[in-house]
Structure formats: C-alpha cells, structure tokens
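**Q** prediction below, plus the sequence it came from.
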Amino acid sequence: MVYNIHPINLFRALSLALELSNGGLSHHHWRTAMISSRIGRAMNMKDWQHQILVYTALLHDLGAAANWDERVKLRTFEVEDTIYDHAEIGYRLLKDSPILGMLAVPIRHHHDFYDGSSPSGLSGSQIPLISRIINVADRLDVLIDDDKYILGQKDSVLSRLESLTGIYFDPEVIAALQTCSQQESFWLDLADAAYAQRFFDHMNQYGQIRFNVDDILDIAEIFAKIIDQTSSFTGAHSRNVAMVSSYLAALEGYSKDECKAMQIAGLLHDLGKLAVPKKILEKSENLVPGEFEIIKQHAYYTYRILEQIDEFEVIAEWAAYHHETLDGVGYPFRVQEDHLKMGSRIVAVADIFSALTEERSYRSLLSSSEVKRIMYTMVKHNKIDKRIVKNLFDNLECVYNMVEIKIHA
C-alpha cells in the first residue's frame, strides 16, 4: 500500500495537532514556518535546505505537545533553563525515525544561545543553521501581540531581537530578517489568517513523495507516544487500540496492508486529545457538562487534522469516528449506522475495550467479566457492533497477550 502525499500537507497536518488548545488554534508553528521561510530565502538557502527548514519549523515544539505547562511557558519571550527540555524530548522522539529523523538535530538546538552559554555548549556556526533561523522566527512570533495592529509593533519587535544579537541570536540571521522584514507584506502576511493557505499551496511545488504504509506507521508511532503522554493513565492506550484494531481487522479478512492502516488509525484516534487539558483527562470526580463538551472536541480535531493528509480519507474516518454509535447519537458527527464503516466500528470496539481494561483516575481496574458485561450491554443498546464484540471475546486470550493492560480475574 502506497500513499502519494505532498510532504507539506503531512507536516502541516501534524503541526496542527501541536497547535490544539482548549481556546482554539494558535498557529504558532505555522507562523514560525512562514517567518523561517522568508529568512531562509533571504539567506539564499538551497531548495532542499529550505524544505527541511520549513518542515522543522512546523514541528519544532513537538516535545512540548503533551505538556500544557511547558506550552504556556514557551509563549513568553524570556528564556529559562527549562526551555531546553522540550527540545531534547523532541530530539529523542525523532532521532531514530527513518522519515522524521532529519529534523531531530535541528529541533534539539532550536533554542541554543549563539554565544555558547546554553547547555549543549555549541556556539556560532556549530549550531545548525536551521536551528539558528527557527530560534529567531520562534521568538519573533512570540513577541507579536495578536490584539494589536501588526505594523505598529514591527519596530519594537525588531528592536528586542536586535538587542540580543550575538548573545542569543546569530547576527547573519538577524541581518537577513532585517532585509526581508522591510516589506510591510512580511508583517501583514503574519496577521492575515488566509495567507497560511497560500503559503502551503506554494510549498506544494516541491511535489509528492510516495510513502509506504510502514513509513506512515513510523510517524503514527511517534505521535501516539505524544498523545499517550497527555495523561499518566494512558501510557499505552493508543498502542493498545492500534493492536486490538489490527487484530480484529484481520479476523474480518482485511489484508496485511489494510491491517497496518487500521493500526495507523488506532495510533492516531486520540490525536485531538492534545486539545484537552490534563486536569480534565485525569479528573477523579465526574465531569461537569462543560468539561465533557471539551472532551467531545477531540474526535472532531482528529478528523480535521487527518483529512488534510493526501489519501487519508478512509484512515481519517476509521480514527475519528470511534465515538460514533450505531444508533446515530454518538459524537461529534452523529453518523448513522448505514454510514459507519466497518473500520470505524472496529476502532470503536478496540477503544472501549482498551479503556475498560486500563486503570483510570475515576475508577479502579475492572474484571474481565465486568468488561464483557459492559460491552454486551452496549451491544444490546445498539451502540457497538455485535459481531466485532463477539470476535473480541471469542479470542480474548490472544488479545490479552498482545496488549499492555492489567487484568483482574
């Protein structure tokens, strides 16, 4: 199975997951990528370097995605020693990836001080050029106040950056920024919500790449690790859902590649949970209505992110419809039974089973008999597919052997 994907669409979608918050989308990564691109062009970067620069900028805060406190801290200009933590986490997440590994080192050093006073000890040209550019672009975006007119801020923003030239920032990068930022359009594009689409359309000129299913699986594994770090109670949830989904798909006669695609859907089914604060995910008391409404948005965002990736239409549905129900009253799309694909039904069953067999903040571990009772009650009320549930419990020992769950007799 091969996916013909414009890389920029893949990186744009993945970066969107990093922008999720309870208050909406910040587009910090997108704007950092746009600023980085302008600086890179001003420095006459070669096309292949420019591509890697933009892709790295789109994922530069990957290591902070699951840490809400860290994400808030990164939106302030003043640099603390702990700002390097997320850069190191991002590096470790990516360094062994055959697809995203090229971004690992630039991400690791994107907050390094030019004068060598940061923990890495690197200075000047020892710091990757991509890292030096992203450092400037990232801090420039943080300085912009979205509640004020953009052109009224440009002088003060540039002055703040220039004051740290040679200490925090590379003088050559600052010089390139001074050149390209003379155009009012540089600033107005950052304030224009519609410009981002034109920027990404322009990046499509680099064409498509053929990714095989194992390439996509590798990327999905990385993001599953991030997703499952959002709560101390979900350390292996996405991987469990992926394995159970793949196994149940095989029982339904899916091909080897289709089972891997199902695994991808399972790994990414909770991608939208990056929009849900940890205090809600780990709340031990019952959720109040407003909190449950926040929870509901995660499946919506999972779909909206994945649908942006070329040839991901089916995977997007399999992944995002895991809270839809056969009676048509699930969320967030209220999909009716005759439009609910088998893949989505499988992920729904795998998700429920995995959640019920994992420890949660609001309940103790359940016995296997209690899990079975709950799921067959859901079958009775036309919530989940009876045949899939039967396949699951007919092969329960095999399922238990493949996933990371605790079992009560």
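**A** Arrived safely. Everything quoted here is computed from the prediction, not taken from an experiment. Numbers count the residues shown, from 1 in each chain.
**Q** use CA for all of it now, contacts and neighbours both
**A** Will do.
**Q** now do the longest helix seen in the chain: which elements does it pack against?
**A** Secondary structure of the chain per DSSP state H: the longest helix is helix 289-306. When contacts are defined as 3 or more C-alpha pairs under 8 Å, 6 or more residues apart in numbering; DSSP states H and E, helix 289-306 packs onto helix 7-19, helix 313-320.
**Q** tell me the buried residues in the first one?
**A** In other words, helix 7-19. By 16 or more other C-alpha atoms under 10 Å, the buried positions in helix 7-19 come out as 7-19.
**Q** surely M262 is in contact with R345?
**A** No. The criterion here is C-alpha atoms under 8 Å, and M262 misses it with R345 at 11.2 Å.
**Q** neighbour count for these two, which is higher?
**A** M262 (32 against 27; other C-alpha atoms under 10 Å).
**Q** can you give me the strands for this structure?
**A** For the chain, applying DSSP state E gives strands covering 2-5, 20-21, 24-25, 209-212.
**Q** what sits against R160?
**A** Neighbouring residues of R160 by C-alpha atoms under 8 Å, 6 or more residues apart in numbering: there are none.
**Q** how about the buried residues of helix 7-19 in a markdown table, adding distance to Y91?
**A** Listed next are the buried residues of helix 7-19 as a markdown table, based on distance: C-alpha to C-alpha, whole Å:
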| residue | distance to Y91 |
| --- | --- |
| P7 | 20 |
| I8 | 20 |
| N9 | 22 |
| L10 | 19 |
| F11 | 16 |
| R12 | 19 |
| A13 | 20 |
| L14 | 16 |
| S15 | 16 |
| L16 | 19 |
| A17 | 18 |
| L18 | 16 |
| E19 | 19 |
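**Q** okay, the nearest residue to E221 once chain neighbours are set aside and A261: tell me how far apart.
**A** Nearest non-adjacent residue to E221, counting by C-alpha to C-alpha, 6 or more residues apart in numbering: L267, 6.5 Å away. Counting by C-alpha to C-alpha, to the nearest Å, the gap between L267 and A261 amounts to 10 Å.
**Q** next one for the comparison:
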Amino acid sequence: MASETDVSEGSRVGRSSRKGLRSLIAEAEIDTRLVGMTAALLIIWIGFDVVTGGLFITPRNLFNLSLQAAAVAVMATGMVLVLVTRNVDLSVGSLLGVLAMVMGAVQVYVLPDILGYGHPLIWVLTLLIGMLLGGLIGLVQGSVVAFGGVPSFIVTLGGLLIWRGAAWWVTEGQTIAPLDDNFNVIGGGVSGTIGPMWSWVIGVLAIVLVIAQLWNARRRRRKFGFPLRPLWAEGMIALLLAAATVAVVATMNAYPLPERIAQQVLEARGVEVAQGQSVELGHGLAVPVLILAGVAIAIALLARRTRFGRHVFAIGGNPDAAELAGVRTRRTVVLVFALMGVLCAVAAAITSARLQAASNDLGTLDELRVIAAAVIGGTSLGGGIGSVIGAVLGAVVMQSLQSGMALVGIAASLQNIVIGLVLILAVYLDRLYQRRK
C-alpha cells in the first residue's frame, strides 16, 4: 500500500504537470476552444467511420460534406457579427429562400430575354441582384432594430414568416429549373471544381500566406515591444496549418471525376485520349469551398483589422460605453444586418446552384443551423465574443453530425433532436466558460 507521502507526492506531480500544460498552452497563445472543437470534430468523424464500416472518412463523402456545409458556414460568419452586437437574426433561412427564388427567376425569365440565352454575364448580374436585394432587406431589418427600438428577436422572427411567404409568392410555389450553366458552377459538382493542379497551386499559396502572416505578426509585435510567442510555438502552428492544407487538397484530389467527364476535360485541354484508355482525374477543390474561404478571410479581417470590426466588438462588450466613446452604434448595427443579408444571397446562390434549381423551401431551418454553428464555434449569445474561424468549424461539426446520422440511417426527426441537444449543450458550455473566465 502506498504511503500518504507517496500519494501526496503523486498528486503534486499531477497538479504540476497540468499547470505546466496550461502554461504551455497560454504561452503559445492557443485558443483552447478551437482545439477542443477540432478534437470533437475528429472524434465525430472517427466514430461515424467506425459505425458505417469506413464509409464516412472517404474522399467522396468529405467532398460532399464540404459542399453541404459551405452555405451554412458562409451565413455563420455573418451571424458571428450579429451575435457579437447582442442581436440575433432568425430570418436568415427564409431570406435565403426568397433570394434563391428571385435569383432563379431573374436568370431564367428576365435576363435571357435581354442578353440572350447562355450569355456569360447572366450569372454575374444574377448574383449582384441577389446581393443588392439581400443587403437592402438586411438594411431595412437593421434599421427597425437600431432606430425603431424593436428587439431583433421580434423583427427577424417576423422576417422569418414574411420572407418565407415571399419565397412562395415569387413564382406561386413553382420550382425554377434548369438554372444557367455558368451560375451552376457556384454550387460545385462536376463543373464546379478547379481540378488537381490548380488546387495544389492554391494550397501552396495558402501555406505561403500563412507563414507570411505569422512572420508579419511576429515582426509587428517586436516593433511595438509586445511579448513574442516562442519560436517552437510559431513553428508548430505553421506546421499544423500547412499539414491541414495539404490534407484538404489531397483529399479533394483523391475523389475522381466520372471517367467520361474526365476524358472531356482532358480533351478540352488538348490532351489526346486513346479509345478504351482508362482515365482518372480528381475533382480538386470545389468552388463553394473557395467562396467560403474567401468570405471567412474577409469577415475575419473586417472583424479584427478594421475600425468597423472594433466598433462591433465594442458594442457587444458595453453598448453604453461604446456610444459614449463616440461609436455610432445604431449605424454599425444596421450595417451588420445589411452584411448578413448580402451573405444570405451568397449562400442562396451556393445552395440553388448545387441543386441546379430554386424552390421556395430552400433554407428551411437553416436559421437554427447557422446560430448553432456560431455558438458551437465560440460566439457568445451575451455579445462581445466571437470567432469567425470557430463558426466555420461549427458549421462543419453540424453538417458532420447530420451526414453521419444520415449514413447510419437515423430518421430526420431524430436528427433534429440530436442537433437541438447539441445546441443546448454548446450554450451551456459557453456559460461555464464565461463563468470560469
């Protein structure tokens, strides 16, 4: 039997090792929430892969998972800013539906009569019209919240009903299809990928930009006399991000195109394919994933590197103090809702293009998935705290749960129960985290 001295010594060693680990994490400035979420995502993937007999962690399933998560993740980046300002937008799913219907009607019934069928500008004008309309709707809702004094919960709850009804009214419930071929590229699929070569080019550029960003941040810290992160931590972060980038590109390239499509792609590039020759060509990165990456980077920079972003977080931290400090709080809230509307239009384009059709039920319950993704990603419902990258990971977690349960054969009603429980758990964990902080 161990003596009391041995037990005491063991407990001191355990506490010392835990303290040492916490100090290392703090010294490396690692976001524990992102680490925990990444670990949870890996556990979900491995668990579903074991249950489905190796069907989950495959290039095909992960490619489809990225397409399905893209639209929700795009809206979740905007929802982060909305929640940070102590507001909420319950209308995003219905707004997606009405914008998808409007963009579908414009590109099928209006623009072809003006520009001609298949004109290359149709998809550009369609997307611009959708973004302008989404921004205008967000501007109106934000103005009612900021200048009318109506709680955002009520305004956007009304918007949820209004825009869902308006989505049906656009074509009286008729589905719009087929959509413009160039527009469908936005949704991914066979025609909406960039191929293996360009995927590796973008992957290498992403790694170079990550390293350059880490070096620039270190240089600026040294310039202003701020504490520097240890070199081992800088190297570890760069290595992990580079490895994740390589893994994503390799996985997307490992999912092959149908042989006939691959032959057509090679012939279009001037590569001769002998009759009966077997051809294998990977999909590469999908266009929706690239759009999501661009949106996430833009919103993250907007939130952290601009005056507007600092005002958003100041409002969430203490609205009265922000106003006394000269922040135009009402205008900032209006602009946040307008930006949310623009992102709903982008998500509507991705969703309708992926399905190659626009129907009035698109986006149903997406408002719950978007809010859940943002909260799971570390955005506090109390305002002032939010992470764009965390919201993207939260969207991937949500879609992973849904896709995994579908593969297992769990009924849709039970899937909603699980997602609801995950949302409640995420809010509970957020409360615990805030209490400990």
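**A** Structure received. All values derive from a computational prediction rather than experimental measurement.
**Q** quick check: TM-score for this pair?
**A** Once superposed, the chains reach a TM-score of 0.27 (TM-score structural alignment, normalised by the length of structure 1), with 173 aligned residues with a C-alpha RMSD of 6.7 Å.
**Q** before we move on, back to that, who touches both of M262 and R345 of structure 1?
**A** W318.
**Q** so how far is V92 of structure 2 from the residue nearest the centre of structure 2?
**A** Compute the mean C-alpha point of structure 2, and by C-alpha atoms, centre = their mean the closest residue is A73, 2.1 Å away. For A73 of structure 2, the distance to V92 of structure 2 (C-alpha to C-alpha) stands at 12 Å.
**Q** ok, how many other residues are close to the closest residue to W318 of structure 1 other than its chain neighbours?
**A** Leaving aside its chain neighbours, W318 of structure 1 sits nearest to S344 (4.0 Å; criterion: C-alpha to C-alpha, 6+ apart). When neighbours are counted by other C-alpha under 10 Å, S344 of structure 1 registers 27.
**Q** what's the spacing between S344 of structure 1 and I216 of structure 1?
**A** S344 of structure 1 sits 19 Å away from I216 of structure 1, going by C-alpha to C-alpha.
**Q** same question for L20 of structure 1.
**A** Taking C-alpha to C-alpha, one finds L20 of structure 1 at 22 Å from I216 of structure 1.
**Q** quick one: which of the two has more around it?
**A** Each of L20 of structure 1 and I216 has its neighbours counted (other C-alpha under 10 Å); L20 has more, 21 against 17.
**Q** quick one: that one and D141 of structure 1, what's the gap?
**A** With C-alpha to C-alpha as the criterion, L20 of structure 1 and D141 of structure 1 are 17 Å apart.
**Q** need the distance between the two termini of stretch 304-323 of structure 2.
**A** So stretch 304-323 of structure 2: terminal residues 20 Å apart, C-alpha to C-alpha.
**Q** could you list the buried residues of it?
**A** Of the residues in stretch 304-323 of structure 2, those buried (16+ other C-alpha under 10 Å) are 308-309, 311-317, 319, 322.
**Q** mind listing what's buried along the one helix or strand G203 of structure 2 maps to?
**A** Assigned by DSSP states H and E, G203 of structure 2 falls within helix 195-224. Buried residues in helix 195-224 of structure 2, counted by 16+ other C-alpha under 10 Å: 195-196, 199-200, 202-204, 206-207, 210-211, 218.
**Q** I figured A320 of structure 1 hits Y300, correct?
**A** Yes. Using C-alpha under 8 Å, A320 of structure 1 is in contact with Y300, at 6.8 Å.
**Q** how many neighbouring residues does M103 of structure 2 have?
**A** Neighbour tally, M103 of structure 2, other C-alpha under 10 Å: 28.
**Q** now it: how far from T351 of structure 2?
**A** M103 of structure 2 sits 12 Å away from T351 of structure 2, going by C-alpha to C-alpha.
**Q** give the next helix or strand downstream of the helix or strand where L240 of structure 2 lies.
**A** Remark: L240 of structure 2 resides in helix 231-253, with elements defined by DSSP H and E. Downstream of helix 231-253 of structure 2, the first helix or strand assigned by DSSP H and E is helix 259-268.
**Q** what residues of the following helix or strand past that following helix count as buried?
**A** Counting by DSSP H and E, the next helix or strand C-terminal to helix 259-268 of structure 2 is helix 287-305. Neighbour counts over helix 287-305 of structure 2 (16+ other C-alpha under 10 Å) mark 287-293, 295-296, 299-300, 303 as buried.
**Q** contact partners for I25 of structure 2?
**A** Here I25 of structure 2 is in contact with T32 (C-alpha under 8 Å, 6+ apart).
**Q** then I44 of structure 2?
**A** Going by C-alpha under 8 Å, 6+ apart, the list of residues near I44 of structure 2 reads 400-401.
**Q** distance check, it against I417 of structure 2.
**A** 17 Å.
**Q** repeat that for T329 of structure 2.
**A** Counting by C-alpha to C-alpha - T329 of structure 2 and I417 of structure 2 are separated by 37 Å.
**Q** out of those two, which sits in the more crowded spot?
**A** Per other C-alpha under 10 Å, whichever of T329 of structure 2 and I417 has more neighbours is T329, with 20 against 11.
**Q** which residue packs closest to that one, ignoring adjacent ones?
**A** Nearest to T329 of structure 2 is E323, by C-alpha to C-alpha, 6+ apart, at 6.1 Å.
**Q** please identify the helix or strand for that neighbour.
**A** Per DSSP H and E: E323 of structure 2 is located in helix 319-324.
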